[in-house]
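J.: this one's structure only:
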C-alpha cells in the first residue's frame, strides 16, 4: 500500500512539473511482483507546455550542434587557407614587379643568406650583379668604392659578358663611355689579373694594346672605335663598373 502511495505521488509530481498528462499505469498483482508500465503517448504535442523539451529532442539538437561545429570549423580553416594563398600570390606578383630590389645593405645581408637578387640600381647577369658609377675616380679609389658596396671593379670573362656591360652603360649614358674595370698589371708588367681574384682568361684588347704608355697599368673599357680594352695610367679619373657575386 505504501508503495502504491509513493508511485501515485511520483506520477502527480511528474504531471505538475512537465505539464503533461499522467501516463496510464498498469498495476500487476503480487504474483508477478509490483511493476509500473507507462503507456507512451501516441504522438507528441505540437507545443511543449511549460517550456519542456523532451530528452530525445535535446539530444538530437546537441548532436546537430556537434556535427555542425566541426563542419563550420573546417570551412573557416579552408577560408583562412584560401586567404593566405591569395596573399602569398599577391606578394609574389608584387615582388615580380619590383626589379630594383632592396637597399644595398639589406641586399648584402639577404644575399649572404642565399636570396638571389640584386640591389636597387644593379643589373643581374650570369650570377652576378653589375652597376655603373658615373662619378670619376682613380682606379684605386674606384676599387675601394666597389669594395664598400660589397664587390670589386668588374671582371669580364666572355664576349657576351662584355657586351652586357657595354649595353648597361649605354642605357644609362646614351653612349659607350669610358669606364674602369678590374684589370691591372701593376704587380708585374705584362701579367694581367682581375682585382676580384678570378682567372684572367678573356682578353679583348684594342689594336696595338696594351702598350704600357706612361706606365699604363689599369684597364679601361670602351676604348677606340672598336670599344675594346685599353691600358691607362691608374691615376686618371674615370667612371667605373662594379660587380659582385649573388
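T.: Thanks, I have the structure now. Values in this document were obtained by computation on a predicted structure and should not be read as measured data.
J.: CA atoms for contacts and neighbours, from now on please.
T.: Will do.
J.: State which strand of this protein is the longest.
T.: Longest strand of the chain, by residue count under DSSP state E: strand 128-137.
J.: Go ahead and name everything in contact with that one.
T.: Strand 128-137 is touched from outside by 118, 121-124, 154, 165, 168-169, 236-246, with contacts defined as Cα atoms under 8 Å, 6 or more residues apart in numbering.
J.: So which elements touch the next helix or strand after it?
T.: Next along the chain after strand 128-137, taking DSSP states H and E as the criterion, comes helix 139-148. In terms of contacts (3 or more Cα pairs under 8 Å, 6 or more residues apart in numbering; DSSP states H and E), helix 139-148 is packed against strand 152-153, strand 179-184, strand 238-245.
J.: before we move on, the earlier item: out of the contacts of strand 128-137, which end up buried?
T.: Neighbour-count burial (16 or more other Cα atoms under 10 Å) is assigned, among those, to 118, 122-124, 154, 165, 168-169, 237-246.
J.: still on that earlier bit, buried residues in the longest strand of the chain?
T.: 128, 129, 130, 131, 132, 133, 134, 137.
J.: adding another structure so you can compare the two:
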C-alpha cells in the first residue's frame, strides 16, 4: 500500500493539469466539509448508497461527488482515510460511463484519465482501466484494490460518498 501511494505521489509531481488546485492552500470550508489536500471534502463513513443516491446526498450537502483531477488529491484522500483509522471500504467518486459506454468522464464532462496513477490493475491481463462492460458504469475507490479506482455496478449500495464542496 505504501509503495502504491509513493508511486502515486511521485507521479503527481510530473503530471500537470489545467484543473489542478494548489494542495498547499488552506481553504475555509463550510460544515460538514473539511480541508483535505487544499479541497473542501466530506467523507461520510456512515452513509452508504448507490452512485446516484450518494451523488444526490453530496448535492444536498452543498457539493457533488469528488473529481480526482490529480494523483496528489487521490493520495491526500487515501492518507486522510487512513489517518481517521477507518476500515478500508468502497467510496464513490464522480466518474462514470453511463452516458456513453466506454467513454469515462467526470460528472462535469471532463474525460477521466485511464491507467496509472489512479486506476486499479485488474482482470486477466492486468489492465488499468475499466473492464466491467455495461454492468459496471460507475467509478469507485475500491477496497479490494487498495482504494485505487475500479468500475462498479452503479446500483451497488455498500459504498460511501466522497463529496467535494466549494471553499468559502
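T.: Nice, thanks for sending it over. Just so it is clear, the model here is predicted, and its values are computed rather than measured.
J.: And the TM-score between them?
T.: Once the chains are overlaid, their TM-score stands at 0.68 when taken by TM-score structural alignment, normalised by the length of structure 2; 131 aligned residues with a Cα RMSD of 2.2 Å.
J.: follow-up on the earlier one: quick one, which of the helices and strands packed on helix 139-148 of structure 1 gets closest to residue 15 of structure 1.
T.: Evaluated over these, closeness to residue 15 of structure 1 peaks at strand 238-245, with 90.0 Å, by Cα to Cα.
J.: show me where structure 1 has helices.
T.: Along structure 1, counting by DSSP state H, helices occupy 2-18, 55-96, 104-112, 139-148, 159-173.
J.: Need the winner for burial among these.
T.: Greatest average neighbour count among those goes to helix 139-148 (a mean of 19), per mean count of other Cα atoms under 10 Å.
J.: ok, now which ones touch the residue nearest the centre of structure 2?
T.: With distances taken as Cα atoms, centre = their mean, the residue of structure 2 nearest its centroid is residue 93 (3.8 Å). Contact analysis of residue 93 of structure 2 by Cα under 8 Å, 6+ apart lists 65, 66, 67, 68, 139, 140, 141, 161, 162, 163.
J.: And the third one, what's its match in structure 1?
T.: With TM-score structural alignment defining the correspondence, residue 67 of structure 2 maps onto residue 155 in structure 1.
J.: for the closest residue to its match other than its chain neighbours, what are its contacts?
T.: Once flanking residues are discounted, residue 155 of structure 1 sits nearest to residue 182: 5.3 Å by Cα to Cα, 6 or more residues apart in numbering. Each residue near residue 182 of structure 1 by Cα under 8 Å, 6+ apart is listed here: 143, 152, 153, 154, 155, 194, 195, 196, 218, 219.
J.: how close does the last one sit to residue 92 of structure 1?
T.: Put plainly, it is residue 219 of structure 1. According to Cα to Cα, to the nearest Å, residue 219 of structure 1 stands 41 Å off from residue 92 of structure 1.
J.: and if you look at the fifth one?
T.: In this view, residue 155 of structure 1 and residue 92 of structure 1 are 33 Å apart by Cα to Cα.
J.: Same check on the third one?
T.: Residue 153 of structure 1 sits 33 Å away from residue 92 of structure 1, taking Cα to Cα as the criterion.
J.: which among the contacts of residue 182 of structure 1 end up buried?
T.: Here, 16+ other Cα under 10 Å leaves 143, 152, 153, 154, 155, 194, 195, 196, 218, 219 buried among the contacts of residue 182 of structure 1.
J.: Next, format those as TSV and append distance to residue 56 of structure 1.
T.: Putting these into TSV (distance: Cα to Cα, whole Å) gives the following:
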residue	distance to residue 56 of structure 1
143	87
152	82
153	85
154	84
155	85
194	88
195	87
196	84
218	96
219	94
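J.: what's the closest of these to residue 12 of structure 1?
T.: residue 152 (101.0 Å).
J.: is it true that that closest one touches residue 139?
T.: No: with contact defined as Cα atoms under 8 Å, residue 152 of structure 1 does not count as touching residue 139 (11.1 Å).
J.: picking that back up, which stretch among the helices of structure 1 comes nearest residue 189 of structure 1?
T.: Per Cα to Cα, nearest to residue 189 of structure 1 of the helices of structure 1: helix 139-148, 16.6 Å.
J.: how big's the offset between the closest one and structure 2?
T.: Comparison of helix 139-148 of structure 1 with structure 2 after fitting gives an average deviation of 0.7 Å (mean Cα distance after the TM-score superposition for structure 1).
J.: From residue 192 of structure 1, how far off is the residue lying closest to residue 152 of structure 1 once chain neighbours are set aside?
T.: Leaving aside its sequence neighbours, residue 152 of structure 1 sits nearest to residue 146 (Cα to Cα, 6+ apart; 4.8 Å). Residue 146 of structure 1 sits 19 Å away from residue 192 of structure 1 when distances are taken as Cα to Cα.
J.: Also residue 105 of structure 1?
T.: 31 Å.
J.: Same check on residue 242 of structure 1?
T.: 18 Å.
J.: Residue 171 of structure 1 too?
T.: 29 Å.
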